[in-house]
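In: build me a model:
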Amino acid sequence: MTDTEKTTSHLTRRQALMLMGAAGATGLMGPMAIGRDRAFAANADPSGQLVLAFSQEPTVFNPLMPHIEVDEGVYYAVYDPLFDFDPSGEFFAILAADVPTVANGGISADGLNWALTLKEGVTWHDGTPFTAEDVKFSLELTMDPEFRSFRSTGYKLMKNITVVSDTELTWEMTEPFAPMAAILASTYIIPKHVFEGVADKNDSPLNTAPIGTGPFKFKNRMAGDHIELEANTDYHMDGPYLKTLIIKYVPDLNVMYTQFKSGDIDVIGLQYITPDHLAEAETLEGKVVKISGQATFESIGLNTTRPQFQELAVRQALYAAIDKTSIIDALYYGVPTPTETYMPQQSYYYNPDLPKHEFNIDKANALLDEAGWVRGADGIREKDGVKLAFSNSTTAGNHLREQAQQFIQQTFLEIGVAMEIKNLPPAVMWGDYWMNSEFDSVVVGLNTLAGADPDTSDYFMSTASPVLGGAGQNTFAYNSAKVDELLTKGALSFVPEDRKAIYQEMQAVIRHDLPFLPMFQYSVIKGWKDDVTGPAPNVNNRIDSWNVRDWKRS
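Out: As a prediction, this is how the structure comes out:
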């Protein structure tokens, strides 16, 4: 290849990946999807009711505030982003008329100037017209220092957001930022007019009565039980095809499976069918059961502000004392895949060469002995007045996690570590307790990516920790100058090959530091009645209802 050909090739990649910079579900680089704009199709007459079950309760209804995956189960039904990722990792337009690229003039070649065109005629659920002012308001609210934003990454680089017309706006970036489009794809647009006269934007009407442009309208909520949504017959894309969508919460996973088996649940969502029920589930008449890879990884997350977890030797010892293989095989029937990283193995950016975990009680004890942690009369280690004792929390009723906790609790005792199990109802567990790092340690499943893009600044940048005064979801309070440097460097690059080396190095640093103890990448068992069509796996989105607009009953 000549130098000229190399230059042309890199420029083409840069333009094609200006927004994406990521691998799709297959790990291959694909072209940008400008199509799938199906605005104002003749909507089918919605009919029927569907019950979608989650093991946790959605409680955060303003999607720009700190939230977890289960909340997005509601957002995809009620709100819309500008565009989104499909299962192959390509963008498709939703509120945007098309996805901005260098090729179509939506982004300047240097990545610093953006222009966005919106669909015409879209309305909010209350009938108010949707305009560029709503997009401007949503983007600027994330940067408001008085607002509890779920993310600051990317948005803080935007400036001079200008409304050109009701359907056009522009902005500038203070520096090129490759993950920006992926961040926009996970940003749900909210209505500006709902905030008129609201003194505290953290306490708006959206918190209890969300209004969006999405396929379903919020009808009512019975706290602790379910949310009822009704069809938005003025929706701007195909669908919805369901008249009523019930999102039901069933914290006990055995109960959730039983209700799916009996037919009370039409689609079983987060945390799905547990592996101990797989053999029976596959024989159920009238049910579709499929194993699906997910970008989510399970880990023991550590609050690194706690004195027990300050030393690397302690974190290494705890990891060595987890019998990961037995947990996966005995409790999860070998369904999930062991992992050493947060990056899904389907990703182009996955690092396959990280050190492999070894369950070794002798090694764990040796690490703690060498670090000066001495066993007391009760057998629990202590150093400088700090006992190696802490709590571990997760969702009450998740029986597989609870069994894993008990297993880990026993092996930790073998190395002189006392772990108290302190599980909480979902709404409490994943509220301030999680978001504000009030925990000692947790069993948690996380998808740290924004779509298919490898940037994880919102979870691992030191400035993204709420407990340390930042804005983001770094609830581990992880603080690494090297990771900060790599995240910054990776966000400035638009060439996938260059980004790959950066993010693989970052995975190695995090694997060394162990702010969380990685367990496995999810492979989940999904199920729905055979008269339901539409549910589709999407490793680039965080929850099942990403395409709920398309779901139907036959």
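In: CA atoms for contacts and neighbours, from now on please.
Out: Will do.
In: report the contact partners of the nearest residue to residue 55 once chain neighbours are set aside.
Out: Distances taken as CA to CA, 6 or more residues apart in numbering put residue 251 closest to residue 55, at 4.3 Å, once the chain neighbours are dropped. With contact set as CA atoms under 8 Å, 6 or more residues apart in numbering, residue 251 has these partners: 54, 55, 56, 395, 396, 397, 398, 425, 426.
In: wasn't residue 218 part of a helix?
Out: No. According to DSSP: H, G, I helix; E, B strand; the rest coil, residue 218 belongs to no helix; its state is strand.
In: grab the nearest non-local neighbour of it.
Out: That would be residue 229: by CA to CA, 6+ apart, it lies 4.8 Å from residue 218.
In: which parts of the stretch 451-554 of the chain are strands?
Out: Along the stretch 451-554 of the chain, counting by DSSP state E, counting those that start in this stretch, strands occupy 516-529, 532-533, 552-553.
In: another for comparison:
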Amino acid sequence: MKLTTALMGAVALGATASMVMADGHEGERGRDGEVSIIYWQAPSILNPFLSGGTKDVESASLVIEPLARYNSSGELVPWLVDEIPTVANGGVTEDLLSITWKITPGITWSDGTPFTANDVKFTADYCMDPEGGCAQVTKFEGVESVEVIDDLTVKVRFGTPTPFPYGPFVGGESPIIQAAQFADCMGAKAPECTEQNFGPIGTGPFVVTEFRTNDVIQLVANENFRHEGKPAFASVNFKGGGDATAAGRAVMETGEFDYAWNLQLAPDVIASMEAGGMGTPVAGFGPLVERIMLNNTNPDPALGPDERSVVRPHPFLGDPAVYNAMSMAIDRPLLVEVGYGQAGKVTCNWVPAPDAVNSDTLTCDTQDLEGAKAMLEEAGYVDTDGDGVRETPDGVKMSILYQTSTNAVRQDFQALIKEWWNEIGIEVELRNVDSSVFFGGDPGSPDTFQKFYADVEMYANTFNGTDPQSYLANALCDKAPSPATQWQGENISRFCDEEYDTLHEQLTQTADAGERAAIARQLNDIAVTRGAMIPLVHRGRLSAHATSLGGVDLNVWDSELWNVADWYRIGE
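Out: So this is what the prediction gives:
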């Protein structure tokens, strides 16, 4: 069984790290002073293995890097290695049971020590430790062992033939951490290593000098960075917090900042800001989907944390009649118009991109309130006391807590969806949580999206690259967050379906690109139709940069900060 040409189309075989990094803007390292970046969802940690939040993954990418990553065209390119291993070049074995990575000679950590295969193996051991609660463990699905061949060669062995072996050490979600720095942070100790988690030593263009959680990160150029003359900036002022409106204004109207991430704002607001003349919005469509997650556990506050993490029937959300009626009641075209304009599209799918995996079997673009009411009536959900709220056949009030992060567009969505659900007889309480806390991953906080102490919650996320295998693994039964995993894990709904798990296993063993895409579409349909989530909007990724900032190349397939080493000040 060999990797097909179609499957390997994501691999840019001729690319090298230096080619990817080149921008033609030459000069001394640090020549352009300071660059200011604002993420209104403030980073709370610089260790992606302990947080699934995009804000944390991307801020960490300034410092720590993977062996390979995806460029802005979705192509897999070498980063800390000489080339992408394939069957054709001998890096992937014919039986698809192993992949061997050859590290580029001469790379050092920012502290001047050599970057070696031992660091790569350590990273795998760190994430795969069963007591560690690694947020990115799906990247290591199927890995049997990681073996150091020599200082610059590492081999990943899989338990079964693995046609897509680019999960471990690829993309911003799976970087390499330094073995020497994190040696005492294995397993359950991982969250306790504050110094390491807030200031990782890296191979990237910048070095952390100060980290104030949910506030500010100060960084300086890495003097041991492998590319001569890069980064152009001597320092980074990375501000977190506030809201998307203030972030957008700070770049496009006042010029206070050079780059603002994730401007989740109405189209007319973006246009007004752009008129300020200081900055330019940039956008691109990847797999980012705003969705409502359905809790497959009982979130009753009377239950303790252990009980609230156990997959058990929700009093009514597990009934297809209920979640289908809730979906039918939503006017998605209106949500797109209100929230995103041309930067949004109606979607019924969890994974709408790339096109090959976008399922066309589901429809949801027309609101049907009367149909939703009829569906609930037929299933026995009726309002027996005339208060406007239906009860289950067992007499439980259909009342839900609907939570999301604090953001103007999301609060608009909440208000509209509450109105529609009220109209079909479901009582809704709204709650919003500061985004830095909601996406923070703090195992001690009751307000994280991983703990999901609500009936439904709304957010968006995406994945690195163009192959959704690892992302689709987020709905596997064993990926549910719990106290045993330090509340890490990407199966936020605690969705558990035996057929889904079996089909995903088939995906991991399928080489043909067409067959892989077909299985991915099936997995998408199972997750959506069996109660993991209600998709709403396929969102474009929209950010903005100062007109004086050159080298920005928006990447919807990896970290937005993937090529920050290439950024420079125009005219200086």
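In: of all the contacts of residue 251 of structure 1, which comes closest to residue 124 of structure 1?
Out: residue 54 (26.4 Å; CA to CA).
In: what residues are up against the closest one?
Out: Taking CA under 8 Å, 6+ apart, one finds 70, 247, 248, 249, 250, 251, 268, 269, 270, 271, 272 in contact with residue 54 of structure 1.
In: TSV for those, including secondary structure?
Out: As requested, these are exported to TSV (three-state DSSP):
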residue	secondary structure
70	helix
247	strand
248	strand
249	strand
250	coil
251	coil
268	strand
269	strand
270	strand
271	strand
272	strand
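In: which of these are retained in structure 2?
Out: For the contacts of residue 54 of structure 1, the aligned pairs still in contact in structure 2 (both residues aligned by TM-score structural alignment, their matches' CA atoms under 8 Å) are 70, 247, 248, 249, 250, 268, 269, 270.
In: wouldn't residue 220 of structure 1 be in contact with residue 229 here?
Out: Yes. With contacts counted by CA atoms under 8 Å, residue 220 of structure 1 reaches residue 229, the gap being 7.1 Å.
In: who has more neighbours out of those two?
Out: residue 229 (23 against 14; other CA atoms under 10 Å).
In: identify each buried residue in stretch 362-373 of structure 2, please.
Out: Buried residues in stretch 362-373 of structure 2, counted by 16 or more other CA atoms under 10 Å: 364, 365, 367, 368, 369, 372, 373.
In: now the first one: how far from residue 423 of structure 2?
Out: Counting by CA to CA, to the nearest Å, the gap from residue 364 of structure 2 to residue 423 of structure 2 is 18 Å.
In: which strand is the longest one in structure 1?
Out: In terms of residue count, the longest strand belonging to structure 1 (DSSP state E) is strand 287-302.
In: and it, which stretch of structure 2?
Out: Counting by TM-score structural alignment, strand 287-302 of structure 1 falls onto residues 279-294 of structure 2.
In: and the strands in the stretch 301-450 of structure 2, which stretches?
Out: Using DSSP E, counting those that start in this stretch, strands in the stretch 301-450 of structure 2 cover 344-346, 399-405, 427-433.
In: turn those into CSV, including mean neighbour count and distance to residue 175 of structure 2.
Out: Shown next, in CSV, are the strands of the stretch 301-450 of structure 2 (neighbours: other CA atoms under 10 Å; distance: least, CA to CA, whole Å):
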stretch, mean neighbour count, distance to residue 175 of structure 2
strand 344-346, 22, 30
strand 399-405, 21, 27
strand 427-433, 17, 29
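In: make TSV from those and add distance to residue 277 of structure 2 to it.
Out: Output for the strands of the stretch 301-450 of structure 2, formatted as TSV (distance: least, CA to CA, whole Å):
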stretch	distance to residue 277 of structure 2
strand 344-346	24
strand 399-405	30
strand 427-433	33
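In: out of those strands, which is closest to residue 293 of structure 2?
Out: Residue 293 of structure 2 lies closest to strand 399-405 among the strands of the stretch 301-450 of structure 2, at 9.7 Å (CA to CA).
In: tell me which other helices or strands the closest one touches.
Out: Contacting strand 399-405 of structure 2 under the criterion 3 or more CA pairs under 8 Å, 6 or more residues apart in numbering; DSSP states H and E are the following elements: strand 427-433, helix 435-438, strand 456-461.
In: residue 132 of structure 1 maps to what in structure 2?
Out: In structure 2, residue 132 of structure 1 lands on residue 117 (TM-score structural alignment).
In: now its match: how far from residue 185 of structure 2?
Out: Counting by CA to CA, the gap from residue 117 of structure 2 to residue 185 of structure 2 is 19 Å.
In: center of structure 1 - which residue?
Out: Nearest to the mean C-alpha position of structure 1, by CA atoms, centre = their mean, lies residue 447 at 4.0 Å.
In: now the helices and strands packed on strand 399-405 of structure 2 in JSON lines, with distance to residue 256 of structure 2?
Out: Formatted as JSON lines, these follow (distance: least, CA to CA, whole Å):
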{"stretch": "strand 427-433", "distance to residue 256 of structure 2": "27"}
{"stretch": "helix 435-438", "distance to residue 256 of structure 2": "22"}
{"stretch": "strand 456-461", "distance to residue 256 of structure 2": "28"}
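In: nearest to residue 1 of structure 2, of those?
Out: Nearest of those (CA to CA): strand 456-461, 32.9 Å.
In: can you tell me what part of structure 1 that closest one aligns to?
Out: Under TM-score structural alignment, the match for strand 456-461 of structure 2 is residues 441-446.
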